[in-house]
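Enquirer: Here is a sequence with its predicted model. Questions after.
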Amino acid sequence: MKDIKLTAYSHGAGCGCKISPALLSEMLKSDNPLATYPNILVGNSSRDDAAVYDMGDGTGIISTTDFFMPIVDDPFTFGQIAATNAISDVFAMGGQPIMAIAIFGWPIDKLTPDIAQQVLAGGRDVCLKAGCPLVGGHSIDSPEPIFGLAVTGKIDLKQLKRNDTATEGCKLYLTKPLGVGILSTAEKKGALRSEDTGIAAKSMTTLNAIGRDLGEIAGVRAMTDVTGFGLLGHLLEMCEGSHLSAEIEFDKVPVFKEVQAYLAQGYVPGGTYRNWSSYGHHVRLREEGNKEILCDPQTSGGLLVAVETSAQSTVEALFRTKGIDATPIGEMKPQGEYRIVVV
């Protein structure tokens, strides 16, 4: 198994496989009116991380799915990353994952069953850590390896966090550094330095479980996780849903320091430019090169959190206990000419 390079069997990698925001919007258009259901609190009417069903007793059920092709060569680590990424959607709503089922595609004519077993073992490992048993799933013979989860979670509806409820003046925080797309691209092309091995994987396999704690803080007004659309893409969804703009201080955005060397050599994921083409007209950059960081497709990225100033000290104290950078990266502003301004 040491000689297997899973990334060689897929045309894309991780959340970089996502369909671009502009193309996805086109696909989701419909001439038919959307049906409405009174118990669906979060569904087709917004671009949130998961759907939420009101149980009528003050609690809700969260439902989500996420899957992709390999972003690393090691099968166990691929399984861990895919599971961490899928479960993140529940944490991003402030909820607790309670159950998962696997989505699994495998090229049985190219890769042996023992490699597939390691992918599934990686998924089970993360589900166990999250308190979310992997209880079944569905598998198909597919041209490229695919793995992910459909996850069910629960939530006290008083603690539900959405991505479209930010308020003016909210400070913005990001719980993981950016740059995993750049590091993963360098690794896939055989250019990753030995001393940088494992940096991206460690980030991508770190659960966003802090989302449950943030759900208990009333001053956390909005939350989402940052994945394939990059920081700007997911912040844009927050801005549009909240009818606001945002100002980002580029120098305060956490970024893996190692990525600059790879950017200088041109290791930029193709998804970065697809992202910019989709939403760049809504953004004013400080410098043209900012987009290579801010549009970098993240796989299993951190939480983007909008916090009222009255709750800043509480949230920052929580971040410090988890070893997370407690520096705000920006602020929600009244809607202006641009949805996002980078300074």
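Expert: Good, I have the coordinates. What you see is a predicted model, and the numbers here were worked out from it, not measured in a lab.

Enquirer: make it CA atoms for all contacts and neighbour counts henceforth
Expert: Fine.

Enquirer: can I assume Asp164 sits in a helix?
Expert: No - under DSSP: H, G, I helix; E, B strand; the rest coil, Asp164 sits outside any helix and is assigned coil.

Enquirer: and it, how far is that from Glu237?
Expert: 7 Å (CA to CA, to the nearest Å).

Enquirer: More neighbours: which of these two?
Expert: Asp164 (22 against 19; other CA atoms under 10 Å).

Enquirer: element containing the residue nearest to that one when sequence neighbours are not counted, please.
Expert: Of all residues not flanking Asp164 in the chain, Gly241 sits nearest, at 4.2 Å (CA to CA, 6 or more residues apart in numbering). Per DSSP states H and E: Gly241 is located in helix 230-242.

Enquirer: do the same with Lys161
Expert: Using DSSP H and E, Lys161 sits within no helix or strand.

Enquirer: That one and Ala92 touch, don't they?
Expert: Yes - the pair Lys161 and Ala92 passes the contact test of CA atoms under 8 Å, sitting 7.2 Å apart.

Enquirer: Next one for the comparison:
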Amino acid sequence: MSTSTEPRLTSLSHGGGCGCKIAPGVLSEILKGAASLPVPKELLVGIETSDDAAVYRLNDEQALVATTDFFMPIVDDPHDFGRIAATNAISDVYAMGGKPILALALVGMPISVLSTATIGKILEGGASVCRQAGIPIAGGHTIDSVEPIYGLVALGLVHPDHVKRNADAQAGDVLVLGKALGVGVMSAALKKGMLDAAMYRRMIDTTTRLNTPGPELAALDGVHAITDVTGFGLAGHALEMARGSGCSVEVDWSAVPLLEGVPALARDGFITGASGRNWAAYGADVSLGASLPAEAQALLSDPQTSGGLLVSCTPQSLDQVLAVFKRHGFDSAAVVGRVAAADAGPHLRVA
């Protein structure tokens, strides 16, 4: 934890983790002009479908995966904050099917407020995750910032034939979610001092678990699309997959894994502001079944910091996909829905 003379890390940020993301509708407006920029033929994945990372073809055997992610504290322990931020950033490489090769640190800290010891713990937390991923932090950039900010530029390599975009789901596919939901709800409870020690451990365990199944999943012929569920929530990232693929997505709410204790916290009102902003941006494209519990909407739009992989695969490859997740220790991975042909209705239906 921070020292007794320093403020809580979460008290220094207006929003924590991926809850800091700009709302989807606002982001789309901001990026509107960027789509007209010239695109080299070697750029296999750019900004066109709001995918997890850029992918640039180097040769017939290698493509470079490039991404960056950074945010303000979601927890007060500086080492845990660094671990979560680094895990979240590296996840985008895994989500494209890539193997990480190196990282650069992005550091903005209020140096008149936080001690060098606390800032050092944040950086060491991030470095510990990079060691776990088998990559170096090869450089970076630091600034004096009003709010604490930490993250990484993460680079990786993938075979061009194994790149998995979020826009290649096919009608008839099933959807598998690799991690349970509820990180945003937990972070809201933590900020108000209402998250007990056991739930905090569950939160740290899920947010610091690297999405290592990504490259192995991407190599499976039956896997068509992969994305990771982060700041826009399960509904937001499922919608990106549906829109990019020209399909509809159907989610079975009863099958969606939730972190233990999260539904009760949501019912008690521990909802992030980002959840509401998310729903305002895309709720019109979501159809909710009449029998869903009252907290379902908030949990569908709950921002997931360092969330799980969402995989679209053929029914025939499902056993292989689940076996990969299990082999990597993702015991909560579950089939949560399916992909259907597009129609005139909402892109996402939740029943």
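Expert: Received the coordinates, thanks. Given the structure is predicted, the values throughout are model-derived calculations rather than measurements.

Enquirer: ok so, going back, can you verify my assumption that the residue nearest to Asp164 of structure 1 contacts Ser46?
Expert: Yes - at 7.3 Å, Gly241 of structure 1 and Ser46 qualify as touching, with contact defined as CA under 8 Å.

Enquirer: Of these two, which one has the most company?
Expert: Remark: of Gly241 of structure 1 and Ser46, Gly241 carries more neighbours, 18 against 15, as counted by other CA under 10 Å.

Enquirer: What does that one correspond to in structure 2?
Expert: Mapped onto structure 2 by TM-score structural alignment, Gly241 of structure 1 lines up with Gly244.

Enquirer: same question, Ala35 of structure 1
Expert: Ala35 of structure 1 maps onto Pro38 in structure 2, by TM-score structural alignment.

Enquirer: how many neighbours does its match have?
Expert: For Pro38 of structure 2, the count of nearby residues is 7 (other CA under 10 Å).

Enquirer: did I read that right, it in a strand?
Expert: No - Pro38 of structure 2: not assigned to a strand; according to three-state DSSP it is coil.

Enquirer: what about it, distance to Gly46 of structure 2?
Expert: Separation of Pro38 of structure 2 from Gly46 of structure 2 (CA to CA): 11 Å.

Enquirer: do the same with Ala284 of structure 2
Expert: 26 Å.

Enquirer: the more surrounded of these two?
Expert: Per other CA under 10 Å, whichever of Ala284 of structure 2 and Gly46 has more neighbours is Gly46, with 15 against 11.

Enquirer: counterpart of Gly271 of structure 1 in structure 2?
Expert: So Gly271 of structure 1 corresponds to Ala274, using TM-score structural alignment.

Enquirer: hmm, I was thinking of Asp66 of structure 1
Expert: Correspondence of Asp66 of structure 1 to structure 2, assessed by TM-score structural alignment: Asp69.

Enquirer: That match: which element?
Expert: Using DSSP H and E, the element containing Asp69 of structure 2 is strand 63-71.

Enquirer: Determine the set of other helices and strands touching that strand.
Expert: strand 54-57, helix 78-95, strand 149-158 (3 or more CA pairs under 8 Å, 6 or more residues apart in numbering; DSSP states H and E).

Enquirer: what's the mean deviation for it versus structure 1?
Expert: Compared with structure 1 after fitting, strand 63-71 of structure 2 deviates on average by 0.3 Å (mean CA distance after the TM-score superposition for structure 1).

Enquirer: Give me the distance between the alignment partner in structure 1 of Gly134 of structure 2 and Thr84 of structure 1.
Expert: Mapped onto structure 1 by TM-score structural alignment, Gly134 of structure 2 lines up with Gly131. Relative to Thr84 of structure 1, Gly131 of structure 1 is positioned 12 Å away (CA to CA).

Enquirer: do Gln265 of structure 1 as well
Expert: When Gln265 of structure 1 is compared with Thr84 of structure 1 (using CA to CA), they lie 30 Å apart.

Enquirer: which of these two has more neighbours?
Expert: Thr84 (30 against 10).

Enquirer: tell me the contacts of the residue in structure 2 that the more buried one lines up against?
Expert: Thr84 of structure 1 maps onto Thr87 in structure 2, with residues paired by TM-score structural alignment. Taking CA atoms under 8 Å, 6 or more residues apart in numbering, we find Thr87 of structure 2 in contact with Gly126, Val129, Thr207, Thr208, Arg209, Leu210, Ser306.

Enquirer: same question, Cys17 of structure 1
Expert: Contacts of Cys17 of structure 1 by CA under 8 Å, 6+ apart are Phe68, Met69, Gly228, Gly271.
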